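give me coordinates for this.
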Amino acid sequence: MAPNDSAETGGGTRGTAAGRRKAARYIVPVAVAGVAAATIGLVPALASTGDPDLPKITAQELIERIAASDTERLSGTVRISTDLGIPALGGLADAFVQGGGAGGGGASADPQERMTELASGTHTLRVAADGPDKQRLSILDNASEYSLIRNGDEVWAYDSGSDQAYHATADESARDSGEKPAHPAPEGAPATPKELAEQLLEAAGPTTSVTVDGTARVAGRDAYKLVVKPKQSGSTIGSATVAVDAENGVPLKFTLLASAGGKPVVDAGFTKVDFAKPDASLFTFTPPKGTEVTEADDAKAQHEQGKGSDKGLGKGLGGLFPGAEGLGAEDGSVKVIGEGWNAIAEIGTPGGAALPSKGSEKGSDEMPAEAQQFLDSLGDKVTGTFGSGTVFKTRLVNALLTDDGKVYVGAVTKDALVQAANNAS
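This is a model prediction of the structure:
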């Protein structure tokens, strides 16, 4: 077993541009939470079959090995388990999801709708990649399969259960960012263990401890365990462990633990992996006869139309919090309090819109009873010198919504949010 070794992340291991590293330090909690909530990519929990005896390696050397890895061909099976501690939506789905996603006439094969499934529960996936322009990700259910396929400029998604397909081109998928996506998943959603690890390490700063903590066997391969922890107290994040292939530097497993303990918040890892060239047929797709095909531009127009509607999720966050659709826009304001793992974003709703109360009259613009019940199940009422508000909790990210329309959010404890609001009042 390799001995413990540590490295600060303040030197050359944090990225290439100093400005980018500085900005990243302020979003460590957001980046790590994004790993957990925005789909977490392709990989979970495996039992070790014995710790291999590998040569010593420092944390810096292991990070450099990840960065230098040029493996672009692989295929395998992945299991991903995510437990953010969010209560079941219950009637909230019926109250809000009307006209979007699989449940209401939208494109059920749309990646923006379907990839959110990975944010909860346990899923089995098959993945394959052959260079930067050929990738496939399939989510396996008991009686159906959902696949995302990229082959050159063509991007397809297909849901065998509903016989619906989604089609886009790589240029369309990258229109907002100006870059071609490295994988077929929605922008911002890590799609491989490598991406999860790189996103985490890029965001790490001086408030982070990085160590090599022994070895492991993952999917039949020898691996080093890289452990990333906050040095600060008060974060909801306990640690993140990345199992790195000892031969080629490819991350094979990613495990995220909450500081409060319990089972992993995210546990993603290969159960089988092969670094040989995948069969070319995996990256070809022709919609079966009778398949309903939605083009990306049509789906985007449908989403935009829904955002302006008066029902369903169409109003986005504004359906729950008036004015929230403008958060971070020119008419709102965002300020970062603190740094590193304890960074808190203070967000002002345009016009100081307050949290709505439960509506009782039919046709009221106030919050539906089902939505209020769901929010109450998440939230704790709090008071302070700032006034009063509600703290909404998950196992990672907590948010304080004050009654006068401010939002404080971060991967920090409830007390830290209240203190930040008090200090800002």
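
going forward, measure contacts between C-alpha atoms and count neighbours the same way
Fine.

what about the strands in the stretch 151-300 of the chain?
Counting by DSSP state E, counting those that start in this stretch, residue ranges of the strands within the stretch 151-300 of the chain are 154-159, 164-169, 208-218, 221-230, 237-245, 251-258, 266-274, 292-295.

make JSON lines from those and add mean neighbour count and distance to Glu179 to it.
Listed next are the strands of the stretch 151-300 of the chain as JSON lines, based on neighbours: other Cα atoms under 10 Å; distance: least, Cα to Cα, whole Å:
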{"stretch": "strand 154-159", "mean neighbour count": "26", "distance to Glu179": "15"}
{"stretch": "strand 164-169", "mean neighbour count": "22", "distance to Glu179": "12"}
{"stretch": "strand 208-218", "mean neighbour count": "23", "distance to Glu179": "30"}
{"stretch": "strand 221-230", "mean neighbour count": "24", "distance to Glu179": "29"}
{"stretch": "strand 237-245", "mean neighbour count": "24", "distance to Glu179": "27"}
{"stretch": "strand 251-258", "mean neighbour count": "26", "distance to Glu179": "24"}
{"stretch": "strand 266-274", "mean neighbour count": "24", "distance to Glu179": "27"}
{"stretch": "strand 292-295", "mean neighbour count": "16", "distance to Glu179": "20"}
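
for the comparison step, fold the sequence that follows:
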Amino acid sequence: MAPNDSAETNGEATGTVVGRRKAARYIVPLAVAGVAAATIGLVPALADSGDPELPDITAQKLIEKIAASDEEQLSGTVKVSTDLGIPSLGGLAGSFAQGAGAGPGSDGSSASPDTKLMELASGTHTLRVAVDGEERQRLSILGEGSEYSLVHNGDDVWGYDSESNEVYHAQAEGKKARAGGKGGEHKAAPGTPKQFADEALAAAGDTTSVTVGGTAQVAGRDAYKLVIKPKQSGSTIGSITVAVDASTGVPLKFTLAPSSGGKAAVDAGFTKVDFAKPDASSFSFTPPKGAKVTEADEVQAEAEKKGAEQKGAAEKGAAGKALEDLGALEDFKGANVIGEGWNAVAQIEIPGGAGLPTQGSEGMPAQAEQFLDALGDKVTGDFGSGTLFKTRLVNALLTDDGKVYVGAVTKDALVKAADTAK
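Prediction:
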């Protein structure tokens, strides 16, 4: 039996926990979608089994329970099921990596975390995870006859693809900071569904309803269901449900349902979980004999060298200027936020006012062209004309004069935001 559906139990959570960081609440849709699309970490499509009887709890108390959870050790099996309404990104990720040349996370190495984890943005995947505090984590993606492992152990982060026998090695955040380097470039291995919950709850504010939606049993453990919904219309996100372990306060499952209906866009949860300390051997890694090892520092140095060469070429003529403009696509002038909460839309200006590259543009992989063509629709409005790229969660409008509008909002809401900015 679920907790009583009373105003106290299911009332909207208020107070310091939900209200904090209100200045950042416009990032709710982007933060959630970003996590879902790029670092899906741990997501099982395990159905709830049972409706256990648990003491009544308010949403505020449940959020505080999550925040107070001190469980730093666990291991388990997770299944990732993601349906963002986009084609598989596995091959596309590799094409972008090869086309981009050397660069952190985009060096063409099949063991690069940025390249491999992008595959989790579509389809269903089985993972194994082990966590022992902030210094040691391991995430393994199980394939058919192969395995990809991402291991963080102290000062080192290792990525290993057994299929290609390639290794990617980087310094962990802490070591970078201690050495005076650029900390934060290589984050530790993804954690648990708690990361999803933290992102959503940290940005919850006046435009968000947070309630308790009953109970569930996940991975054999009793849990409360925390339901997060936008109060506004126009968002592509219908609701977020977090199954919270009744005993430890650890999020066990994360489900993101689109407002358009249908199956969940992201369904994340443990199928097996153990809160005992994982064996130390889980976090030890030595490159196998004969494996190709890519060092992140060397990749970064090569990328900086190429950047300097492009800058020099740009100063010599029109051809060089074209290269400079292409390289500048990653260096946006900044984003202006239109609207608030779940309906927030980021407006970004591309340097040089470059619109969508035309078909057959030099340097654009064929798979990238197919990907863009599959998603893009021509739209017009007071802003002018442009191309709308749609997923089940995030929509983006690229205008012909080089502006980008992106948000977890419907097509009409996105066009309206572009018209308003115009």
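
superposed, what's their TM-score?
The TM-score (TM-score structural alignment, normalised by the length of structure 2) is 0.86; 399 aligned residues with a Cα RMSD of 2.8 Å.

let me have the strands of the stretch 151-300 of structure 1 in TSV, extended by distance to Val409 of structure 1.
Output for those, formatted as TSV (distance: least, Cα to Cα, whole Å):
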stretch	distance to Val409 of structure 1
strand 154-159	33
strand 164-169	34
strand 208-218	20
strand 221-230	18
strand 237-245	14
strand 251-258	17
strand 266-274	20
strand 292-295	35
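
which one of the ones you listed lies nearest to Gly10 of structure 1?
When those are ranked by distance to Gly10 of structure 1, counting by Cα to Cα, first place goes to strand 208-218 at 8.7 Å.

any idea how far the aligned partner of Val412 of structure 1 in structure 2 is from Asp401 of structure 2?
The equivalent of Val412 of structure 1 in structure 2 is Val409 (alignment by TM-score structural alignment). Val409 of structure 2 is 22 Å from Asp401 of structure 2, where distance means Cα to Cα, to the nearest Å.

between the two, point out the one with more neighbours.
Comparing Val409 of structure 2 with Asp401 by other Cα atoms under 10 Å, the one with more neighbours is Val409, at 26 against 17.

that one contacts Asn395, correct?
Yes: using Cα atoms under 8 Å, Val409 of structure 2 makes contact with Asn395 at a distance of 6.5 Å.

tell me who's in contact with Val164 of structure 1.
Heads up, residue 164 of structure 1 is Gln, not Val. When contacts are counted by Cα atoms under 8 Å, 6 or more residues apart in numbering, Gln164 of structure 1 touches 107-109, 158, 291-294.

so Ala421 of structure 1, which state does it fall into?
Here Ala421 of structure 1 takes the helix state, with states given by DSSP: H, G, I helix; E, B strand; the rest coil.

and it, how many neighbours?
So Ala421 of structure 1, with other Cα under 10 Å, has 26 neighbours.

next: Ala67 of structure 1.
Using other Cα under 10 Å, Ala67 of structure 1 has 17 neighbouring residues.

ok, the residue nearest the centre of structure 1 to Gln372 of structure 1 distance?
The central residue of structure 1, meaning the one whose C-alpha is nearest the mean C-alpha position (Cα atoms, centre = their mean), is Ala38 at 2.5 Å. With distances defined as Cα to Cα, the gap from Ala38 of structure 1 to Gln372 of structure 1 amounts to 24 Å.

ok, Ala324 of structure 1 next?
Counting by Cα to Cα, the gap between Ala324 of structure 1 and Gln372 of structure 1 amounts to 16 Å.

ok, Val43 of structure 1 next?
To Gln372 of structure 1, Val43 of structure 1 is 34 Å away according to Cα to Cα.

coming back round to it: quick one: contacts for the match of Val412 of structure 1?
When contacts are counted by Cα under 8 Å, 6+ apart, Val409 of structure 2 touches 234-237, 342-345, 393-395.

excluding its backbone neighbours, what's nearest it?
Ser235 (4.2 Å; Cα to Cα, 6 or more residues apart in numbering).

which ones are touching that neighbour?
With contact taken as Cα under 8 Å, 6+ apart, Ser235 of structure 2 is in contact with 259, 342-343, 408-410.

could I get these in TSV, plus columns for distance to Ala47 of structure 2 and secondary structure?
What follows is the contacts of Ser235 of structure 2, written out as TSV (distance: Cα to Cα, whole Å; DSSP: H, G, I helix; E, B strand; the rest coil):
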residue	distance to Ala47 of structure 2	secondary structure
Ser259	20	coil
Trp342	27	helix
Asn343	30	helix
Ala408	26	coil
Val409	28	strand
Thr410	29	coil
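
pull the most distant pair out of the residues you listed.
Largest pairwise distance in the contacts of Ser235 of structure 2, by Cα to Cα, is 12.8 Å, between Ser259 and Asn343.

looking at those two, which is more packed in?
Asn343 (28 against 18).

what does the more buried one align to in structure 1?
When the structures are aligned by TM-score structural alignment, the residue of structure 1 matched to Asn343 of structure 2 is Asn342.
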